[in-house]
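Structure, please.
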Amino acid sequence: MASAAGIMEAALLVAAALLLVLGGGAEALSLDLYEERCPEAEAAVTAAVRQAMAKDRTVAAGLLRMHFHDCFVRGCDGSVLLDSTASVTAEKDGPPNVSLHAFYVIDNAKAALEALCPGVVSCADILALAARDAVALSGGPSWVVHVGRRDGRVSLAAETSTLPGPRASFEQLKQAFHARGLSTKDLVVLSGGHTLGFAHCSSFQDRIHPDKAQQQDPSLSPSFAASLRRACPANNTARAAGSGLDATSAAFDNTYYRMLQGGRGLLASDEALLTHPKTRAWVALYAASQEAFFRAFAKSMLRMGGLNGGDEVRANCRRVNQ
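Below you'll find the model as predicted:
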């Protein structure tokens, strides 16, 4: 396993290289935008994330998933943070996002930053920084976050239908990533974010309790399927029931890939990574080398974080400026 210093050095090299290759909105991003205007910006975000994680081990997965869902709809513009209004149902209330949580962590970080340097740090940047900190504080890699994103003024629940779902096929996943300028390798790498977190029974129920016309998903290990049936009995209605996305769901590591190779991938969209020779090879690489996964994850997060965003710096992450 790589040392923390080695991982950070690799992340710095990745960051420098990506300054040259990232396109679109990433051209406006900077490594030192807040150095003079808000030098304590990153420390304030890290403090908010650290405090929340000390009380709730699910916060890390929540923040990482929130950042992903933000960037995949309108770019990394903090639109997922906006509350619904009387006339508009916002992204956070769209079907794929109703289970998102830990919004309060972003609120706390924003409040601290508005006290330090009002009107300077965008909510989108706070979310990007918080996702990085959530990974690092869970034992994963760190990376240098490019900042300067702007917050969007539009958030529509209907647009969340474009988010890849837990039953997505390989072709559907590939198309979703390619449409956003991300590669098939990014798909495999960012799917490794499923090393953190939890899935409700409804996300995989059909794999373990098929209807009479189907058989249990043959890609699942029989013993793993049996354990899932114990956690999620047929016709289960318990809202809190489900399973960790991997066996170490509070730690950022490469267990996800090792479980996937052993027929213990929880979601159909996870299993889809084994249906193509190229993606199978990447799964095998990251299952064998956590160091390779960490390096690739930092790079892919930088690529995703460079997707185009909005046009203002909100004073409150839950509502647009007036």
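
going forward, measure contacts between C-alpha atoms and count neighbours the same way
OK.

Need the contact partners of the lengthiest helix in the chain.
Looking across the chain with DSSP state H, the single longest helix is helix 4-21. By C-alpha atoms under 8 Å, 6 or more residues apart in numbering, the surrounding residues in contact with helix 4-21 are 27, 141-145, 291, 294-295, 298-299, 302-303.

What are the boundaries of the helices in the stretch 1-150 of the chain?
4-21, 34-37, 41-55, 59-74, 103-116, 123-137 (DSSP state H, counting those that start in this stretch).

okay, the ones you listed, which one's buried deepest?
helix 123-137 (a mean of 26; mean count of other C-alpha atoms under 10 Å).

neighbouring contacts of that helix?
By C-alpha under 8 Å, 6+ apart, helix 123-137 touches 42, 45-46, 49-50, 59-61, 63-64, 66-67, 76-78, 106, 109-110, 141-143, 145, 147-151, 252, 305, 313-314, 317.

cool, stretch 267-285 as well?
165-170, 173, 184-185, 188, 191, 203-204, 207, 219, 257-258, 260-261, 265, 292-293.

which ones among those are found in strands?
Using DSSP state E, the subset of the contacts of stretch 267-285 located in strands is empty.

how far is the longest helix of the chain from where the chain is centred?
Per C-alpha atoms, centre = their mean, to the nearest Å, the displacement of helix 4-21 from the mean C-alpha position of its chain is 20 Å.

next one: stretch 167-179
Distance of stretch 167-179 from the chain centroid (C-alpha atoms, centre = their mean) equals 16 Å.

Just the buried positions in it, please.
Of the residues in stretch 167-179, 167, 168, 169, 170, 173, 174, 175, 176, 177 count as buried by neighbour count, 16 or more other C-alpha atoms under 10 Å.

Show me those that map onto helices.
Counting by DSSP H, the buried residues of stretch 167-179 place 170, 173, 174, 175, 176, 177 in helices.

Just the closest of the residues you listed to residue 36, please.
residue 177 (35.5 Å; C-alpha to C-alpha).

Give the full set of residues in contact with the closest one.
Contacts of residue 177 by C-alpha under 8 Å, 6+ apart are 183, 184, 186, 187.

now do 10 Å
By C-alpha atoms under 10 Å, 6 or more residues apart in numbering, the residues touching residue 177 are 72, 163, 164, 171, 183, 184, 185, 186, 187, 304.

Ok, residue 69 next?
Going by C-alpha under 10 Å, 6+ apart, residue 69 touches 63, 75-76, 78-80, 91-92, 96-97, 100, 160, 162-164.

List the buried residues for stretch 85-97?
89, 90, 91, 92, 93, 94, 96, 97.

still on that earlier bit, can you tell me which two in the contacts of helix 4-21 are farthest apart?
Of all pairs drawn from the contacts of helix 4-21, the one with the longest distance (C-alpha to C-alpha) is 27 and 291, at 28.5 Å.

Give me the more crowded residue out of those two.
The residue with more neighbours, out of residue 27 and residue 291, is residue 291; 19 against 15, by other C-alpha atoms under 10 Å.

I have a second one here; can you model it like the first so I can compare?
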Amino acid sequence: MALRRLVVVVVVAAVAASCRQGLAFPAMSALPGLPVAGLAVGFYNATCPQVEELVLAEMRDIVQRDWTLGPALLRFMFHDCLVRGCDASIMLISRNRTGEQDAAPSYGLRGYDEIEQIKAKVEEECPMTVSCADIIAMAARDAVYLSQGPRYPVETGRRDGKVSVMCDANNDLPPPFSNIVDLKTYFSVKGLGWKDLVVLSGSHTIGRAQCSTFAADRLYNFSGSGGQDPSLNKTYAASLREACEAGLQNDNTTVYMDTSSPSTFDLGYYRDVYSNTSLFLSDQALMHDRWTSAYVERMAAAASPDEFFSDYAVAMTNMGRIEVLTGDNGEIRKTCGAHVD
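Model (predicted):
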């Protein structure tokens, strides 16, 4: 088993490297928690001082129209930052269908139109000034805030990338069936530690997921056994089977990731993981490591979300520093959804 995991990691790393031909050298912290040159809270204070309030106003309009777009836009930042870094490459469109948007992990990803809506409003006030990458980061923060979570400071100063490749997204995003060893490997490659992993996983406290992302592994064919994951709470599993049809490969039926408070950014996710009622194998995998399981247990028993909120601000800042383009690297685009071919 250990050998198989090693082979998987090596193969993934080799394939991911092969996708990176021609990639500009990004700015990146050498260790989690260290600042990145070119990023700063208030980067636009002189050039577009109202940008954060513009983004927040648009986000209020978006989530009032459909609250599920808040969690969707939080997920959007993960898909941007974990693939080629936080450079808005997820917004780039490939006519040949070989871009990040066309990758398997991007199936069901929502938020493209909403990022364009926010960008258009910002362009009206501050033409060719604010990057799409920074808008994605601010929108994710406000998605958390508008779900009763913290409105943490967001570093800005990113510039937008010009490359979007399908295989990067296929290789760099951890699948929902990942075990704890694989999860820690995916995160460590990006300069993130175990605490970033367990804290950022708390994002699953809001929003929904499609049955196709978990049903086979959790309900109907766990580890190829043809049965249910034995660690999954049986009552919860029965309710999931009512929603998710067996054998339906692209089942886009959605269920809440946190059944007790799906629209509130709170500690419900950790209570679900601790009680074996989390949705994904990758969620339950947090209980298979000494450090991540201890954090889950502490948050599940916490009377206040303050520690989680503080940790979340740090972890999102760390993720927001991954492979960023700053200074003269990258570009500022008028429209985020430019074509790459």
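
what's the distance between stretch 228-247 of the first structure and the middle of its chain?
22 Å.

I misspoke; the intended subject was stretch 67-87 of the first structure.
13 Å.

Please check the contacts of helix 4-21 of the first structure and keep the buried ones.
Buried among the contacts of helix 4-21 of the first structure (16+ other C-alpha under 10 Å): 141, 142, 143, 144, 145, 291, 294, 295, 298, 299, 302, 303.

Leaving out the residues flanking it, which one is nearest to residue 273 of the second structure?
For residue 273 of the second structure, ignoring the flanking residues on the chain, the nearest one in space by C-alpha to C-alpha, 6 or more residues apart in numbering is residue 284 at 5.7 Å.

secondary structure element for the aligned partner of that neighbour in the first structure?
Matched to the first structure by TM-score structural alignment, residue 284 of the second structure sits across from residue 271. In the assignment (DSSP states H and E), residue 271 of the first structure maps to helix 268-271.

among the helices of the stretch 1-150 of the first structure, which is nearest residue 226 of the first structure?
helix 59-74 (25.4 Å).

Where in the second structure does the closest one fall?
So helix 59-74 of the first structure sits over residues 69-84 in the second structure, by TM-score structural alignment.

With stretch 122-138 of the first structure instead?
Aligned using TM-score structural alignment, stretch 122-138 of the first structure spans residues 131-147 in the second structure.

Same check on stretch 217-228 of the first structure?
Counting by TM-score structural alignment, stretch 217-228 of the first structure falls onto residues 229-240 of the second structure.

Which residues in the matching stretch does the neighbour count mark as buried?
In stretch 229-240 of the second structure, counting by 16+ other C-alpha under 10 Å, buried: 229, 232, 237, 240.

Residue 308 of the second structure versus the third one, what's the distance?
By that I understand residue 237 of the second structure. Separation of residue 237 of the second structure from residue 308 of the second structure (C-alpha to C-alpha, to the nearest Å): 28 Å.

Neighbour-wise, give me the winner out of the contacts of residue 177 of the first structure.
Of the contacts of residue 177 of the first structure, with other C-alpha under 10 Å as the count, residue 304 tops at 24 neighbours.

which residue in the second structure lines up with that one?
Residue correspondence to the second structure (TM-score structural alignment): residue 304 of the first structure is matched to residue 319.

what's near enough to touch the residue nearest to its match when sequence neighbours are not counted?
Of all residues not flanking residue 319 of the second structure in the chain, residue 81 sits nearest, at 6.7 Å (C-alpha to C-alpha, 6+ apart). Going by C-alpha under 10 Å, 6+ apart, residue 81 of the second structure touches 87-90, 133, 136-137, 172-173, 190, 319-324.

at 8 Å what do you get?
The contact partners of residue 81 of the second structure, by C-alpha under 8 Å, 6+ apart, come to 87, 319, 320, 322, 323.

May I ask which two of these are separated the most?
87 and 319, at 12.0 Å, using C-alpha to C-alpha across the contacts of residue 81 of the second structure.

Excluding sequence neighbours, find me the nearest residue to residue 60 of the first structure.
Closest to residue 60 of the first structure by C-alpha to C-alpha, 6+ apart is residue 134, at 4.6 Å.

Now flag whichever of the contacts of residue 69 of the first structure is closest to residue 32 of the first structure.
residue 76 (18.5 Å).

Let me see the ranges of the helices in the stretch 151-300 of the second structure.
Under DSSP H, counting those that start in this stretch, the stretch 151-300 of the second structure gives helices at 166-172, 180-189, 194-200, 215, 234-243, 268-274, 281-284, 290-301.

Now those in CSV, please, with extra columns for distance to residue 45 of the second structure.
Converted to CSV, those look like this (distance: least, C-alpha to C-alpha, whole Å):
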stretch, distance to residue 45 of the second structure
helix 166-172, 33
helix 180-189, 32
helix 194-200, 28
helix 215, 47
helix 234-243, 48
helix 268-274, 36
helix 281-284, 39
helix 290-301, 36
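
just so I know, which of those lies nearest residue 257 of the second structure?
helix 268-274 (7.8 Å).

Where does that closest one end up in the first structure?
Residues 255-261 of the first structure are where helix 268-274 of the second structure lands, counting by TM-score structural alignment.

The matching stretch: average distance to aligned residues in the second structure?
Once the two models are superposed, stretch 255-261 of the first structure sits on average 0.6 Å from its counterpart in the second structure (mean C-alpha distance after the TM-score superposition for the first structure).

Show residues contacting that stretch.
So stretch 255-261 of the first structure is in contact with 192, 194-195, 245-248, 265, 270-271, 283-284, 286-288, going by C-alpha under 8 Å, 6+ apart.

Those, buried ones only, as a PyMOL selection?
Per 16+ other C-alpha under 10 Å, the buried members of the contacts of stretch 255-261 of the first structure correspond to this PyMOL selection:
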select buried, resi 192+194+195+245+246+265+270+271+283+286+287
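
Quick check: longest helix in the second structure by residues?
For the second structure, the helix that runs over the most residues, judged by DSSP H, is helix 2-18.

For that one, could you pull out the residues that count as buried?
Residues of helix 2-18 of the second structure classed as buried: 12, 16 (neighbour count, 16+ other C-alpha under 10 Å).

Could you tell me the angle between that helix and helix 180-189?
30 degrees (axes from the mean of the first three to the mean of the last three C-alpha atoms, to 10 degrees).

sorry, back to before: the longest helix of the first structure to helix 123-137, inter-axis angle?
Using the same axes, to 10 degrees: helix 4-21 of the first structure against helix 123-137 is 150 degrees.
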